[in-house]
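K.L.:
mind folding the following:
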Amino acid sequence: MAPNDSAQTTEEAGAAGRVRRRKAARYALPVAVAGVAAATIGLVPALAASGDPELPKISAQELIEKIAASDTQQLSGTIKVSTDLGLPDFGGLADSVLSGMGEAGGEGGDGPSASPDAKLMELASGSHTLRVAVDGPERQKLSILEDSAEYSLIRNGAEVWAYDSKSNEVVHHKGEAPGKGGKKGDEGFTGPEDLPTTPKELAAKALEAADKNTSVTVDGTAKVAGRSAYQLVIKPKQSGSTIGSIKVAVDSKTGTPLKFTLVPSSGGKAAVDVGFTKVDFSRPAASTFDFAPPKGAKVTEADELAEQSSQDFGAPELKGELPKELEKELKDGLKGGEDLKDLKGLEDFGGPQVIGEGWTTIGKIESPAGEGFTPPKKGELPPAAEGFLSSFGDPVSGKFGSGTVFKTRLVNALMTDDGTVYVGAVTKDALVKAANADK
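P.N.:
From the prediction side, this is the model:
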């Protein structure tokens, strides 16, 4: 597991930082913590088991080898996703932040809702039902089922389509097919195989941490989606991790992980529970991956979307959603001819440093010129944003000085007042200890 992956920044965040990095940072950093938590999640709930099946005994090493040897190229099925990261409701916050930015995009307020990135945060909380279909590296389909709508990502050879039935919007990308000169995420467009939506992808990440700091055992058997499975249990040996245990249900015949459950060290219900409720290992019908934009759908090409993001960010009509001083600075900077392609300003940021090892690895990020995080005063942010921040931020102090810990059930981040960020899947005490030792 790589808890310090959150240190990555986007071009848009870097560009906004060139306008007024110091003041904008105090609003951007807490939202980045939520993004880190979202980036660590997968999908599915506890599935009913009708008795544990009798299977031949197998060692943990043999089961790991069975997973590694699994070469499932075709399958289809239904995945249930349940995530409880201890995050507040994103709905009000998203509406508050995106309302102004949407209006900046032109007619209808685009960024299109069909853009894959717009859907990822929704999977950070609550329960969701997904349908998946895979036919080798060139054809995949993932659909998120909603009450009266459906969102789908379809890769068929060189083409990737993203479709939101609620808004009747489509994003289209055409490049090289995987294995034919192209690559996953070609030109930065997210395809269905790029998203951590299956137990196998999550299990692979967990097994990367299987070293001297990890206990790996086989704990009985289970029935998942009507199939017999072994239960592989992965636990940190180190103290200070927010991860208590990970359980992976592995199909006894194919070696394919069918279910992934992560329980935090604080106990309680699973923080991440992802698994199949139905699965079929036969080849899906070719028509599964066919897609044509419905009549009247608004279609956006992915390269146009990328160009708009880098060149035409514009000065959104913020309408009082931000403090007036910051709103004016953002507008003036964005109207002042700043070249948002020029990322020279990012040179001021130090690269992430790594503290510790294994499950208690902490990423350290230093902001330029010691410009730190100052919590916004009451009334400076929209009510939804204030509620979001106050619900998972704790003031802390120590040898390092003072700062704020923003917490979830899995990923925590300490943002010091002198401009340093410590982030990882570790407890608040572990972050404070690391910050103290770093001085």
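
K.L.:
contacts and neighbour counts: CA atoms only from here.
P.N.:
Fine.

K.L.:
so which helix or strand takes in the nearest residue in space to Thr129 that is not next to it in sequence?
P.N.:
Using Cα to Cα, 6 or more residues apart in numbering and skipping residues adjacent in sequence, the residue nearest Thr129 is Lys80, 4.7 Å away. Using DSSP states H and E, Lys80 sits in strand 74-84.

K.L.:
one more, so I can put them side by side:
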Amino acid sequence: MAPIDSDDNTTAGADEGLRAGRRRAARYVVPVAVMGVAAATIGLVPAIADSGDPDLPKVTAEQLIEKIAKSDVQQLSGTVKISTDLGLPDLGGLESGLMSGMAGGSGGPGGDEEGSAADPSAKLTELVTGTHTLRVAADGPDRQKLSLLENAAEYSLIHDGKDVWGYDSKSNEVYHSTISGSAEQPEKEVPATPKDFADQALKAVDDTTSVTVDGTAQVAGRDAYRLMIKPKQSGSTVGAISVAVDAKTGMPLKFTLTPASGGAAVVDAGFTEVSFAKPDASTFDFTPPKGAKVTEGDEVAEAPERGREAGGDLAEEMDGLAEQGGPEVIGEGWNSIATFDTGGQGLPTASAGGDLGGFLGSFGDQVKGDFGSGTVFKTRLVNALITDDGKVYAGAVTKDALVKAADAAQ
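P.N.:
Alright, predicted model coming up:
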């Protein structure tokens, strides 16, 4: 069903619901910042739901988004399947290690000896690639559990009151930390459930996007509406975002992001089973198994940051960027591009960087323009241009859009 482009129909009640929803939305660090770009781009266009199976009452896009914002599911349990395909090159697991390092984790092979294989900041970054099955459970703001099922192994993250436990059965390692205030929820490093992704996509609205209701569906045996989000602008790598919204509770049950280039979804996260009954209290009980190595996260956080020392000038530069308020954003909506200056340190050239320069360059496209020359690194969604003089341009936009942005900045 085509969107009805009429911003005047947006109701004050819907605006209030959206603002309330955004205030409740948790902050997440999203794989390669893709949803951080999308979160600032979504506008509201009313549309009436098409009839479908199941047969549900017609609703407008405003009403459905307001229903999401007002959703207050406190208790649930279920199974989530999440698939992520950014089109990254196969580096034999190196990409997961890089993402782990970016997230601040130090466990795993070759990691800091103070780290832990059960540290959630490292473990949950595995969700940025491949297909994974998760078991999730929640009982109010004080108790949540997420388990990542692996071949003959399982990783669990448990929040019970002030305690947060991470347990990796493969290595028999435990990570423990405490949080202040029993109602404070631990912040996950990456989104893991359809609601996580939907919260990111609905944090902000503007007029660069059409949002419509695209019929109905059944997800995990429950009746749902399909909310369809599409960019109005050309030049974005985002094709569409589809959110299946539970007709009764308003909770997102499935999230699918497809690229403009077509093919398989970049992110597809949905419940295969779900129940809104109160989970058994024992679900959130945890005692470190006998013989398990236990790492106290609070002690690690207070220890000298040896990784920061090893990072040298790069770490100092990143700190400097943070103090300056982060990268500058140019453009608007789906064509937003984040840019910052590394201070003249571009990619090492083949002559200056030896094998490293050639290795990195082999994964990118060499480009030239009024800005000079540089390398564009591409995924199926987020692309980044690194100029030879150290400027970076990144966003969910095409290669040509990045080159034009770099030219315009001259």
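
K.L.:
so after superposing, what's the score?
P.N.:
Laid over one another, the chains give 0.79 as their TM-score (TM-score structural alignment, normalised by the length of structure 2), with 360 aligned residues with a Cα RMSD of 3.3 Å.

K.L.:
thinking again about what came up before, I'd say the residue nearest to Thr129 of structure 1 and Val132 touch.
P.N.:
No: if you go by Cα atoms under 8 Å, Lys80 of structure 1 and Val132 don't touch, sitting 10.9 Å apart.

K.L.:
centre of the chain to the lengthiest helix in structure 1, how far?
P.N.:
Taking DSSP state H as the criterion, structure 1 has its longest helix at helix 11-39. Mean C-alpha position of helix 11-39 of structure 1 versus that of the full chain (Cα atoms, centre = their mean, to the nearest Å) differs by 16 Å.

K.L.:
and if you look at stretch 206-217 of structure 2?
P.N.:
In terms of Cα atoms, centre = their mean, the centre of stretch 206-217 of structure 2 is found 20 Å from the chain centre.

K.L.:
so that stretch matches what in structure 1?
P.N.:
Stretch 206-217 of structure 2 lines up with residues 211-222 of structure 1 when matched by TM-score structural alignment.

K.L.:
name the residues that touch that stretch?
P.N.:
49, 51-55, 58-60, 210, 228-238, 249, 358-359 (Cα atoms under 8 Å, 6 or more residues apart in numbering).

K.L.:
inside helices: which ones of the residues you listed?
P.N.:
Ala60.

K.L.:
what's the ChimeraX line that selects buried ones from the contacts of stretch 211-222 of structure 1?
P.N.:
Per 16 or more other Cα atoms under 10 Å, the buried members of the contacts of stretch 211-222 of structure 1 correspond to this ChimeraX selection:
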select :60,210,228,229,230,231,232,233,234,235,236,249,358,359
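
K.L.:
residue boundaries of the strands in the stretch 201-350 of structure 1?
P.N.:
Under the criterion DSSP state E, counting those that start in this stretch, the stretch 201-350 of structure 1 contains strands at 214-224, 227-236, 243-251, 257-264, 272-280, 298-301.

K.L.:
what residue in structure 2 is paired with Thr360 of structure 1?
P.N.:
Mapped onto structure 2 by TM-score structural alignment, Thr360 of structure 1 lines up with Asn335.

K.L.:
residues in contact with Ser96 of structure 2?
P.N.:
If you count contacts by Cα under 8 Å, 6+ apart, then Ser96 of structure 2 has Thr125, Glu126, Val128, Thr129 around it.

K.L.:
over to the corresponding residue of structure 1 for Ala137 of structure 2. Which of the three states is it?
P.N.:
In structure 1, the residue paired with Ala137 of structure 2 according to TM-score structural alignment is Ala133. What DSSP: H, G, I helix; E, B strand; the rest coil gives for Ala133 of structure 1 is strand.

K.L.:
and Ala133 of structure 1, how far is that from Ser143 of structure 1?
P.N.:
9 Å (Cα to Cα, to the nearest Å).

K.L.:
looking at the two, which is more packed in?
P.N.:
Applying other Cα atoms under 10 Å to Ala133 of structure 1 and Ser143 shows that Ala133 carries more neighbours, namely 25 against 21.

K.L.:
show me what Gln73 of structure 1 aligns to in structure 2.
P.N.:
Under the alignment (TM-score structural alignment), Gln73 of structure 1 pairs with Gln74 in structure 2.

K.L.:
count of residues packed around its match?
P.N.:
As a burial measure, Gln74 of structure 2 scores 15 neighbours (other Cα under 10 Å).

K.L.:
which residues touch it?
P.N.:
Shown here is Gln74 of structure 2, whose contacts under the criterion Cα under 8 Å, 6+ apart are Ala138, Asp139, Gly140, Pro141.

K.L.:
what of Ala133 of structure 1?
P.N.:
Applying Cα under 8 Å, 6+ apart, the residues contacting Ala133 of structure 1 are Gln74, Leu75, Ser76, Gly77, Gln140, Lys141, Leu142, Pro284, Thr288.

K.L.:
trace the last one over to structure 2, please.
P.N.:
In the superposition onto structure 2, Thr288 of structure 1 corresponds to Thr283 when matched by TM-score structural alignment.

K.L.:
do you know how far that match is from Val136 of structure 2?
P.N.:
Distance from Thr283 of structure 2 to Val136 of structure 2, by Cα to Cα: 10 Å.
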